[in-house]
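A.B. asks: Can you look at this prediction? I've put the sequence above it.
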Amino acid sequence: MKNEAFIEILDGILENPYIGIIMVDTLGIITKVNKTYSVLLGLKEENIMNKHILEVTPHSRLPEVLRTREVHLADHWLVNGHDTIVFRMPLYKDGKLIGAMGQSLVLGAAGLKILSKKLKELERELTVYKNVVSSIYSSKYSFDSIVGEDVNLRNVKSIAQRASNTGSTVLIMGESGTGKELFANAIHQASPRADRPFVRVNCAALPDNLLESELFGYEEGAFTGARKGGKPGKFEIANHGAIFLDEIGDMPLAMQAKLLIVLQEREVERVGGTKPIRVDVQVIAATNRNLEDMMKMGKFREDLYYRLNVVTLNVPSLRERSQDIYLLINYLLAKLSQRLHTQVEKVSEEALRLLCSYDWPGNVRELENLLERAINLADSNQDSCLSPEYFPSILGLVVQPSLSIEPVGIERVDNLREAVERMEEEVIQRVLQQTHNNKAQTAKILGLNKSVLYRKLRKYKLYL
């Protein structure tokens, strides 16, 4: 009885005198057409069936629906001189695409005018919602926000700029605080997808049981407490834009397997859902972990690693580009003073030596945080210059050279690179003397890898 009732309802829809229906298979061959649509076309059913849709309606957009698998809602469309409102959608069976369907709502002039007015109102409301979503899910930084003249950093920026044009998957690796999120934002902002959503997901911050529904969404009734009507996941929200999977190394193995399928098929399936949803997103992932070591330990899937590792960016640590410290101090000092509404404009000679001698385990993020703290302390003392006393957390942790240089403020410093290199050379020389030329101990005190230290020794010809 249920099947008979369903067939009656379906027949009623097909024979509705106000709705023209046409269906095609995956090749675009017409498999079904109702009487209303035949009348619209001015053709008999036998002259329509089993022909390619473009033979019957040359301007049909059903082939586009088959290609993109997107739903077209409420297009105003002329069919053989008749004004109609057209709905197009892909058709699935057991999760597999089997064709597409077009429905044309046929109205008189008065009905069309009323419907058109309502659609325009809905379109205005939709534009408001789109603007809200755009303001929430947008990239905040450009490549200009990445400050530094180090050759390795410049190379990484160059690779990232090329990746922004191609839309390829990007894997950003580097220590915590090096600016991986800056690069992700900049890639999206420089890409053709810049006006589409940029959605960030912190894989380490979400509990395992919530990560799947957060990424892929869920249907109504999928679990206790599921929102009525369901909820789109981050991949759906990021459609035609970019998704930034931060801390990808902390993603559970079970979720890694599901993410791999999404990257391969470019489809997501909501929790509790049965239909795959096509998504077109640029995937940008970042981690401060060594994924190759994790693969050896069985903590990260090898197939996912190679799927993510299309374009790789290795962001250098701050201690590997110490000559950029001057530039960063000037840039951050100006930015922070403006944001905090203070008159702190410069750094004293002694404080500058202190900052340049520190190894910065927290990288640029730590430098920015310490500068902000120092600016607040100086401002509370009505002081416009940052002296060592405003950096209490690192006082006594570094070996400070006795090099006389001009204080640095917002103003430009001549021969900046030479000044930094001169200071760096003197610091290394002093520590070598204190450690009696012990390279391993010197590297440890300076917070450098041995290979970095040896490279600098060759650079400055320090053969003590």
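C.D. replies: Cool, the structure landed.
A.B. asks: going forward, measure contacts and count neighbours with C-alpha atoms only.
C.D. replies: Noted.
A.B. asks: just the helices in the stretch 301-450 of the chain please.
C.D. replies: Assignment of helices within the stretch 301-450 of the chain using DSSP state H, counting those that start in this stretch yields the ranges 302-308, 325-340, 349-357, 363-380, 416-434, 439-446, 450-460.
A.B. asks: Which of those sits closest to residue 24?
C.D. replies: The stretch from those with the least distance to residue 24 (C-alpha to C-alpha) is helix 302-308; that distance is 34.8 Å.
A.B. asks: Show me what counts as buried in that closest one.
C.D. replies: The neighbour-count criterion (16 or more other C-alpha atoms under 10 Å) identifies 304, 305, 308 as the buried residues of helix 302-308.
A.B. asks: So which residue is smack in the middle of this protein?
C.D. replies: Computing the C-alpha centroid of the chain and ranking residues by C-alpha atoms, centre = their mean puts residue 244 first, at 3.2 Å.
A.B. asks: tell me what the helix or strand that contains it is packed against?
C.D. replies: Element membership of residue 244 [criterion: DSSP states H and E] is strand 242-246. Strand 242-246 is packed against helix 180-189, strand 198-202, strand 282-287, with contacts defined by 3 or more C-alpha pairs under 8 Å, 6 or more residues apart in numbering; DSSP states H and E.
A.B. asks: how distant is the next helix or strand after that strand from the center of its chain?
C.D. replies: Past strand 242-246, further along toward the C-terminus, the next helix or strand under DSSP H and E is helix 253-265. Counting by C-alpha atoms, centre = their mean, to the nearest Å, helix 253-265 is centred 17 Å from the centre of its parent chain.
A.B. asks: Run the angle between helix 253-265 and strand 282-287 for me.
C.D. replies: For helix 253-265 and strand 282-287, the angle between their directions (axes from the mean of the first three to the mean of the last three C-alpha atoms, to 10 degrees) works out to 150 degrees.
A.B. asks: Contacts for helix 253-265 next, please.
C.D. replies: With contacts defined as C-alpha atoms under 8 Å, 6 or more residues apart in numbering, helix 253-265 is touched by 211, 212, 267, 268, 299, 300, 301, 303, 304, 307.
A.B. asks: Distance to residue 188 for the buried residues of helix 302-308 - can I get that in JSON lines?
C.D. replies: Shown next, in JSON lines, are the buried residues of helix 302-308 (distance: C-alpha to C-alpha, whole Å):
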{"residue": "304", "distance to residue 188": "22"}
{"residue": "305", "distance to residue 188": "21"}
{"residue": "308", "distance to residue 188": "17"}
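A.B. asks: Show me which of those is closest to residue 184.
C.D. replies: residue 308 (14.0 Å).
A.B. asks: neighbours of residue 254, just the number please.
C.D. replies: The number of residues packed around residue 254, counting by other C-alpha atoms under 10 Å, is 11.
A.B. asks: For ChimeraX, write a command that selects the buried ones of the contacts of helix 253-265.
C.D. replies: Buried residues within those, by 16+ other C-alpha under 10 Å, are selected in ChimeraX with:
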select :211,212,267,268,299,300,301,304
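A.B. asks: dropping in the other structure now:
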Amino acid sequence: MKQLDITNVFEFITEKIDMGLCAIDDSGRVIVFNKKMRELTGESLEQVTHRFVSQSLDFNLEQNMLQKVFASGQAISHVKQTFWNENGEEVSLINDYYPFTLNDGTKIAIQFSRDVTQQEFLMDRPLSRYGAPLTFDIITAVSKSMKQVIQQAKIAAFGRIPVMLVGESGTGKDMIAEGIHHELVEKNDRFITLICRRNEETLLTQIEKYIAEEKKYTFFAERIEYLSMPAQERIIELLESYQDRHHVFIASIGEDPIDLIQNGRLSKNLYYLFSNLTIQVPSLRERREDIKPFIDDYFARRRSNYGIHIKGLAPEVEELFLTYDWPGNLKELEVLLDDISALLTNEDFVDMTLVPAYFKWKLNKAQPISHDTANLFDFSHQELQPLDEYMRKVEDHYIQYALQLNDGNISQTAKSLGIHRQGLQYRLKRK
């Protein structure tokens, strides 16, 4: 049989695959740098070749990892990397590195990179999964307090003035910030979220880069109190230096600004810079009338996007949701609805069997677990049961006990039981 030269096939696959690929030899020569990797880093083959040869420090994680692979001859898996690429975009990758020896004895190291930027973004901002720009028309708000918040935000947009958003975690401050961006009469080029819990040195570098550009940006510094005081003072310097650029600056904090200032967590000067307009975003327990419209809107989007039949909550579940305090606010509510949606099949309404066990534990609605297991193993006064029925009782008892030990946390309970989260949810649903 004639041996085929499939080099072109591999080249085609390398360019088309939706995973970043990079391979270098032991001299640092780049021999593979595919299209996806070029998109992720914003670099051309020539740029990355120069970087590896010159040992530039801009994105040196993969260089260090590939060198470790050469030195040890061992693969390195699941290395997370977050950086700002050459296009000024924040990118998060999960990297795997492998050593390989070619037929001619040449040793190379290969990097496989999966793009998890969007997943990271949604973990930080689960309330942004609308598939459309977050305008004020999209935000579900029927309460007087939230209508007032939106009215104040529109005033901020009209005047292009700095805004400080104050509210508990999960109240939707990021939604208000993006709503201001889209409400601007003279549109800005881009909405940039600055997550202040991440590397502040990188964050400051990017602010300095963007703020000096001729384009007009809307900056949203999320939870700015997480930055160190020197970093906060540096932001003040930058904002004061480029006031004529017509950027829009929005910041959020999670606690009372006066308390943060007194505790040394918020710069007084930074607060004064944003205090032209301070908007207090109320917690969900302070505006319970927004709960049902939010849920109705959530399921309407699910029906539209996924073609499911769900109409809403059964009366007993609705009452439960309306009386619960929601310490995690809208974020907690939407994550709970996501978990419920993962269990939906052909149901029209969400009843108590679809409410996750961890939420029932929070409400103390789960049946208390008896620590007396004697009845499960006392066969002297009862007839034999079918084995599968008996084993299910034992399993249910053990799962409830594990849930109690883990405070109702589904993920942690599944991990401790050595099963997948979906498997645990299935077992809880059948009860």
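C.D. replies: All right, it came through fine. In this text, all values refer to a predicted model and were calculated from it rather than measured experimentally.
A.B. asks: TM value for the aligned chains?
C.D. replies: The TM-score (TM-score structural alignment, normalised by the length of structure 2) is 0.51; 237 aligned residues with a C-alpha RMSD of 2.6 Å.
A.B. asks: max-length helix in structure 2?
C.D. replies: With DSSP state H applied, the helix covering the greatest number of residues in structure 2 is identified as helix 387-405.
A.B. asks: Longest helix in structure 1, please.
C.D. replies: The helix spanning the most residues in structure 1, taking DSSP H as the definition, is helix 109-136.
A.B. asks: Pull out the buried residues from that one.
C.D. replies: Counting neighbours by 16+ other C-alpha under 10 Å, the buried set in helix 109-136 of structure 1 is residue 112.
A.B. asks: Mean neighbour count, the helices of the stretch 301-450 of structure 1: which tops it?
C.D. replies: Counting by mean count of other C-alpha atoms under 10 Å, helix 349-357 has the highest mean neighbour count of these, with a mean of 21.
A.B. asks: Residue 394 of structure 2 and residue 228 of structure 2, how far apart?
C.D. replies: The gap separating residue 394 of structure 2 from residue 228 of structure 2 is 52 Å, by C-alpha to C-alpha, to the nearest Å.
A.B. asks: ok, now residue 112 of structure 2?
C.D. replies: From residue 112 of structure 2 over to residue 228 of structure 2 the distance is 35 Å, taken as C-alpha to C-alpha.
A.B. asks: And for residue 391 of structure 2?
C.D. replies: For residue 391 of structure 2 relative to residue 228 of structure 2 (C-alpha to C-alpha), the value is 55 Å.
A.B. asks: Which one of those two is surrounded by more residues?
C.D. replies: More crowded of residue 391 of structure 2 and residue 228, by other C-alpha under 10 Å: residue 228, with 16 against 13.
A.B. asks: dump the residue contacts of the more buried one.
C.D. replies: Each residue near residue 228 of structure 2 by C-alpha under 8 Å, 6+ apart is listed here: residue 265.
A.B. asks: What distance do you get for the residue opposite it in structure 1 once aligned to residue 210 of structure 1?
C.D. replies: Residue 228 of structure 2 maps onto residue 252 in structure 1, with residues paired by TM-score structural alignment. From residue 252 of structure 1 across to residue 210 of structure 1, the span is 12 Å (C-alpha to C-alpha).
A.B. asks: ditto for residue 40 of structure 1
C.D. replies: To residue 210 of structure 1, residue 40 of structure 1 is 50 Å away according to C-alpha to C-alpha.
A.B. asks: Which one's more surrounded, these two?
C.D. replies: Summary of the neighbour comparison: residue 40 of structure 1 and residue 210, criterion other C-alpha under 10 Å, with residue 40 having more neighbours (18 against 10).
A.B. asks: Am I right that that one is in contact with residue 78?
C.D. replies: No - with the criterion set as C-alpha atoms under 8 Å, residue 40 of structure 1 and residue 78 do not qualify as a contacting pair; they are 9.9 Å apart.
A.B. asks: count of neighbours near residue 147 of structure 2?
C.D. replies: 14.
A.B. asks: Who are the contact partners of the aligned residue in structure 1 for it?
C.D. replies: Residue 147 of structure 2 is assigned residue 154 in structure 1 as its aligned equivalent, the criterion being TM-score structural alignment. With contacts defined as C-alpha under 8 Å, 6+ apart, residue 154 of structure 1 is in contact with residue 148.
A.B. asks: Can you verify residue 154 of structure 1 is assigned to a helix?
C.D. replies: Yes - counting by DSSP: H, G, I helix; E, B strand; the rest coil, residue 154 of structure 1 is found in a helix.
A.B. asks: what's the distance between it and residue 315 of structure 1?
C.D. replies: Taking C-alpha to C-alpha as the measure, residue 154 of structure 1 and residue 315 of structure 1 are separated by 10 Å.
A.B. asks: What's the average distance for the strand holding residue 244 of structure 1 when superposed on structure 2?
C.D. replies: For strand 242-246 of structure 1, the mean distance from the matching residues in structure 2 following superposition reads 1.1 Å, by mean C-alpha distance after the TM-score superposition for structure 1.
A.B. asks: List the contacts of that strand.
C.D. replies: With contacts defined as C-alpha under 8 Å, 6+ apart, strand 242-246 of structure 1 is touched by 181, 184, 188, 193, 196-204, 234-235, 281-287.
A.B. asks: 6 Å instead?
C.D. replies: Outside of strand 242-246 of structure 1, the residues that reach it under the criterion C-alpha atoms under 6 Å, 6 or more residues apart in numbering are 198, 199, 200, 201, 202, 203, 281, 282, 283, 284, 285, 286.
A.B. asks: picking up where we left off before, with distance to residue 117 of structure 1 as extra columns, can I get the helices of the stretch 301-450 of structure 1 in a markdown table?
C.D. replies: Shown next, in a markdown table, are the helices of the stretch 301-450 of structure 1 (distance: least, C-alpha to C-alpha, whole Å):
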| stretch | distance to residue 117 of structure 1 |
| --- | --- |
| helix 302-308 | 47 |
| helix 325-340 | 46 |
| helix 349-357 | 64 |
| helix 363-380 | 52 |
| helix 416-434 | 64 |
| helix 439-446 | 70 |
| helix 450-460 | 68 |
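A.B. asks: what's the closest of those helices to residue 63 of structure 1?
C.D. replies: Closest among the helices of the stretch 301-450 of structure 1, once you apply C-alpha to C-alpha, is helix 302-308, at 30.2 Å.
A.B. asks: okay, that closest one sits on what stretch of structure 2?
C.D. replies: Under TM-score structural alignment, the alignment places helix 302-308 of structure 1 onto residues 268-274 of structure 2.
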